[in-house]
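1. I would like to see how this sequence folds:
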Amino acid sequence: MTDTARPRQGRQAGRAERLVLFGADRPLRLECGRTLTDVPVVFERFGPPDASGADTVFVCHALTGDAHVTRHRPTDAPGWWESMVGPGRPIDTDRFQVVCANVLGGCSGTLGPAPADRDAVGEPFPQVTVADMVAVHRELLRRLGIGRLHAVVGGSLGGMQALEWLLRHPYDARRYGLIATSAQLTTDNLAFNAIGRAAIRSDPRFLDGGYRHGEGPDAGLGIARMIGHLTYMSGDSLQAKFARDRATPPHPAPGAPATAGVPAWGPFSVERYLEYQAEKLVARFDANSYLCLTSAMDLFDAFATPYEQVAEAAPDIRLFSFASDRLYGVEHSRHIVDRLAKAGAHAAHFHEDTSGAGHDAFLMEVPGYLDAVARWLAGPLPEETRAAPAACPFELSPHPGPGQGHRAAQESP
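-> Sure, this is the predicted structure:
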């Protein structure tokens, strides 16, 4: 039975729902070796009910996203992916039931390391992985009684979840859409995440993660967002939008010490823009969740453990990448396509080269890309796609023991 979830600050209630999963008789065993029970999960459903799953699309959200992927009604607050999900959109809520759940480790109602959940879990909050997030998604679908899905779709961190789902549980869905994502972060990706986490940890209010609600490391989290946001935009889009335009620096806070001869604030518009992005995230996100989720992305190594069932199931796999994406560009998608091909699984790849928006293009109105997603979801399934086994597709399967994934990575071809 579900109950209404408390909406996060600044968002209308919409139709968020909450379930508590993984009772004592069915605990969640994390890849790190710890177990969790009584895990609250907040999710939203859109479009017509569909118990069979044949017309259901599960959307996996990105790093700072949440379950509110689109509006339920015109008076709702906008969702984070309205270019993709909604009536008449590529993931058409007039046709499909859409399910989106807040990830394990986040801060929008599902169990995570934010102060509100600390007492429930104990300290420290365990390291979670992309596989753990998918395990929670699958248990949610099992509890909702939804059968084999039409599709699993996600971008960025959401695409990592979709890829993990595809490789470990390919019979769960007929189609898998991996958008602007990666199977394994590059050293460059790791470095940007490390700098962001260092900014949070260096904030005096971080207190080794023990800060109270409303008293967290806002400055450090804001800087982490500024760093991350630079990777979401392309250099060309920054240049086109801001160039060297100037804007009025903010007024210093009352009583702030003078900086003799040293400018406290630069004069450029791009600085004001990044400060604005920082303020927006700080108002709605938790620093410990930022650390937790970026760490999960760093650890993700999709092809480190076996994935032979993908070729057997032969789902319809589609990747979408953007030429201007300097975070998870075309080379990341090509790597996934190549690894799947070596395992006997075919994946089509749509590479979009008209948008200069960078990584964030996957969230935007880019006609060629959106049309390609719409055609794919509405098109016929490949003839080789296998029927799902008769059993419920969302039964739990054990994780490899701690460290086994790394050994598998060394042994895999």
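2. all contacts plus neighbour counts: C-alpha atoms, from now on.
-> Will do.
3. can you give me the strands for the stretch 151-300 of the chain?
-> Here the stretch 151-300 of the chain has its strands, by DSSP state E, counting those that start in this stretch, at 173-179.
4. mind listing the helices for it?
-> 157-168, 187-202, 218-232, 235-242, 269-282, 287-299 (DSSP state H, counting those that start in this stretch).
5. Thought residue 68 was touching residue 100, still the case?
-> Yes. Counting by CA atoms under 8 Å, residue 100 touches residue 68, with 7.3 Å between them.
6. overlap in contacts of these two?
-> 43, 44 (CA atoms under 8 Å, 6 or more residues apart in numbering).
7. coming back round to it: will you turn the helices of the stretch 151-300 of the chain into a markdown table that also has mean neighbour count and distance to residue 326?
-> Formatted as a markdown table, these follow (neighbours: other CA atoms under 10 Å; distance: least, CA to CA, whole Å):
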| stretch | mean neighbour count | distance to residue 326 |
| --- | --- | --- |
| helix 157-168 | 26 | 15 |
| helix 187-202 | 17 | 10 |
| helix 218-232 | 21 | 7 |
| helix 235-242 | 14 | 9 |
| helix 269-282 | 17 | 18 |
| helix 287-299 | 22 | 16 |
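8. can you redo the ones you listed as CSV with distance to residue 208?
-> Below are the helices of the stretch 151-300 of the chain laid out as CSV (distance: least, CA to CA, whole Å):
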stretch, distance to residue 208
helix 157-168, 25
helix 187-202, 7
helix 218-232, 13
helix 235-242, 34
helix 269-282, 18
helix 287-299, 10
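9. and stretch 104-111, how far apart are its ends?
-> 6 Å (CA to CA, to the nearest Å).
10. Quick check: residue 97 touching residue 44?
-> No. Here residue 97 does not reach residue 44: they are 10.4 Å apart, not a contact under CA under 8 Å.
11. Could you check how far residue 44 is from residue 166?
-> 22 Å.
12. With residue 145 instead?
-> Using CA to CA, residue 145 is found at 20 Å from residue 166.
13. Under a three-state scheme, what state does the residue nearest the centre of the chain occupy?
-> In the chain, the residue lying closest to the centroid (CA atoms, centre = their mean) is residue 62, at 2.2 Å. Classification of residue 62 by DSSP: H, G, I helix; E, B strand; the rest coil places it in coil.
14. for comparison, sequence B:
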Amino acid sequence: MDDDYSSWVPDADAPHGGDPVPTSAAWRPGDEPGRRRFLKIDRLPLEADPLQWIDVTLAYETWGELNEAGDNAIYVAHAFTGDAHVTGAAGEGHLTGGWWNGLVGEGKPIDPAKYFIVSANVVGGCQGSTGPAHPHPVDGRPWGSRFPWLTLRDMVQAEALLADHLGVDSWALVIGPSMGGMRAIEWAATFPERVRAIGAVGTTAATTAEQIAWGAAQAAAIRLDPAFRGGDYYDAPDGAGPFLGLGLARAIAHTTYRSEPELDERFGRRVQDGDVLSPEGIFAVESYLDHHAEKLARRFDANSYLRMIHAVNTHDVGRGRGGIDEALAGYEGEALILAIDSDRLYPLSNSERLAAAIPQAQLTVLHSDIGHDGFLVDSTGLNDAVAGLLAKVGAGV
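-> Modelled structure (predicted):
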């Protein structure tokens, strides 16, 4: 079960298909689109400043068809470093395969034979939607440090405009894990009449102090990388970008995604290489984190990572709405609140608080030794819960 990876940190040009770590792995206009489709949105307003707006392009994917009644549409909101490629294989235009293949796809609970499935890369992301790596409309250079700091509400506003464009008056279900679950909650509060059910998986109604602290440490790792250059690093050659800071941020985050017992059982104090009594030695768990750091650096962008941290850390569905309970009081649809019992990033108490704010909510607690990432690895209980929710909603072809 244990992976065998060597440390990548000392050598920026360590071979990975012969290539150095890219300065940014962001998708940019002119790249192979793959399955992506694009929607131009003029003057998207920003919550932080009602007088500020931004023209954006939203990258999205769809599966299945909207039925004649228009009642079978499902929106799948991606997590922190996810994108619109929910299901399917990796390939030209898509650096990774579908991130929720266990739940979405042929024969799965969210089946394109029954449902019209939609997912978009959030504004500020790096896999097709307008983000810091995209060209600025004034000078054509990457936005970089000039890109605005968006909230989850801004992202949901863009998703609502996408729904309008696709002719979706109301979603049968808006579902997402982690940051995606936060957006599902925002949908319920902002557009309660357009959502018949939500699925909030491993998430929270408002980010806690500890969760903000974890995000702050990740943000500092990126900003303190000399190659970050204040966010304007896109002209650096591959191998000279802020991949060390981005990788360290991912290593910090990934530690919170797994449980302490799972890490201990999987790695313990096993030595990966050398003598750990000397600085050159490395524990197996360190090598494991290095591996995930490199994987993220090869498919993401440092500026987008910071924008996601900001969006998550500022998440509070009750902000400006009289608190969590009042914010969700107007939502009358179904709600599946699903927690992983070993999740130490968004612990069970977060889901209990959220479920208490929605009278018709169903709180489901799944057992997994893995921790927060259990929703990606252990799919059986999740699939059963989602299938039950969709049966209750009664959506389908």
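15. With respect to residue 110 of structure 1, which of the helices of the stretch 151-300 of structure 1 lies nearest?
-> helix 287-299 (11.0 Å; CA to CA).
16. quick one: what's aligned to residue 363 of structure 2 in structure 1?
-> Counting by TM-score structural alignment, residue 363 of structure 2 lines up with residue 349 in structure 1.
17. Grab the nearest non-local neighbour of its match.
-> residue 319 (4.6 Å; CA to CA, 6 or more residues apart in numbering).
18. per the alignment, that neighbour corresponds to what in structure 2?
-> In structure 2, residue 319 of structure 1 lands on residue 337 (TM-score structural alignment).
19. Wait, a helix at that match?
-> No. Assigned with three-state DSSP, residue 337 of structure 2 falls outside any helix and is strand.
20. My read is that it contacts residue 364, right?
-> Yes. Counting by CA under 8 Å, residue 337 of structure 2 touches residue 364, with 6.2 Å between them.
21. circling back to that earlier point, show me the contacts for the match of residue 319 of structure 1.
-> Per CA under 8 Å, 6+ apart, neighbours of residue 337 of structure 2: 199, 200, 201, 202, 351, 354, 355, 361, 362, 363, 364.
22. could you redo the last one with a cut-off of 6 Å?
-> Residues near residue 337 of structure 2 by CA atoms under 6 Å, 6 or more residues apart in numbering: 200, 362, 363.
23. what number of residues lie near the match of residue 363 of structure 2?
-> 19 (other CA atoms under 10 Å).
24. Surely it is within a helix?
-> No. Using three-state DSSP, the assignment for residue 349 of structure 1 is strand, not a helix.
25. Enumerate every residue touching it.
-> 318, 319, 320.
26. Distance check, it against residue 357 of structure 1.
-> Where residue 357 of structure 1 is concerned, residue 349 of structure 1 sits at a distance of 19 Å (CA to CA).
27. Ok, residue 161 of structure 1 next?
-> For residue 161 of structure 1, the distance to residue 357 of structure 1 - CA to CA - is 23 Å.
28. And for residue 323 of structure 1?
-> Residue 323 of structure 1 is 9 Å from residue 357 of structure 1, by CA to CA.
29. any idea which element residue 71 of structure 1 lies in?
-> Using DSSP states H and E, residue 71 of structure 1 maps to neither a helix nor a strand.
30. what residue of structure 2 matches up with it?
-> Aligned by TM-score structural alignment, residue 71 of structure 1 pairs with residue 88 of structure 2.
31. these two touch, right, its match and residue 98?
-> Yes. Here residue 88 of structure 2 reaches residue 98: they are 4.9 Å apart, a contact under CA atoms under 6 Å.
32. Show me which of the two is the more surrounded one.
-> residue 98 (19 against 16).
33. and residue 98 of structure 1, what pairs with it in structure 2?
-> In structure 2, residue 98 of structure 1 lands on residue 117 (TM-score structural alignment).
34. Residue 379 of structure 1 now?
-> Residue 379 of structure 1 maps onto residue 392 in structure 2, by TM-score structural alignment.
35. which strands and helices sit next to the strand or helix carrying its match?
-> Per DSSP H and E: residue 392 of structure 2 is located in helix 380-393. On a contact count with 3 or more CA pairs under 6 Å, 6 or more residues apart in numbering; DSSP states H and E, helix 380-393 of structure 2 meets no helix or strand.
36. quick one: it to strand 173-177, angle?
-> 160 degrees (axes from the mean of the first three to the mean of the last three CA atoms, to 10 degrees).
37. what about helix 380-393 of structure 2, how far off from structure 1?
-> Superposed on structure 1, helix 380-393 of structure 2 shows a mean distance to its aligned partners of 1.9 Å (mean CA distance after the TM-score superposition for structure 1).
38. the inter-axis angle of that helix versus strand 197-201?
-> 170 degrees.
39. chain center to helix 380-393 of structure 2: distance?
-> 21 Å (CA atoms, centre = their mean, to the nearest Å).
40. Only the buried residues of that helix, if you could.
-> 381, 382, 383, 385, 386, 387, 389, 390, 393 (16 or more other CA atoms under 10 Å).
41. The first one corresponds to which position in structure 1?
-> With TM-score structural alignment as the criterion, residue 381 of structure 2 lines up with residue 368 in structure 1.
42. Then residue 298 of structure 2?
-> That one, residue 298 of structure 2, aligns with residue 283 by TM-score structural alignment.
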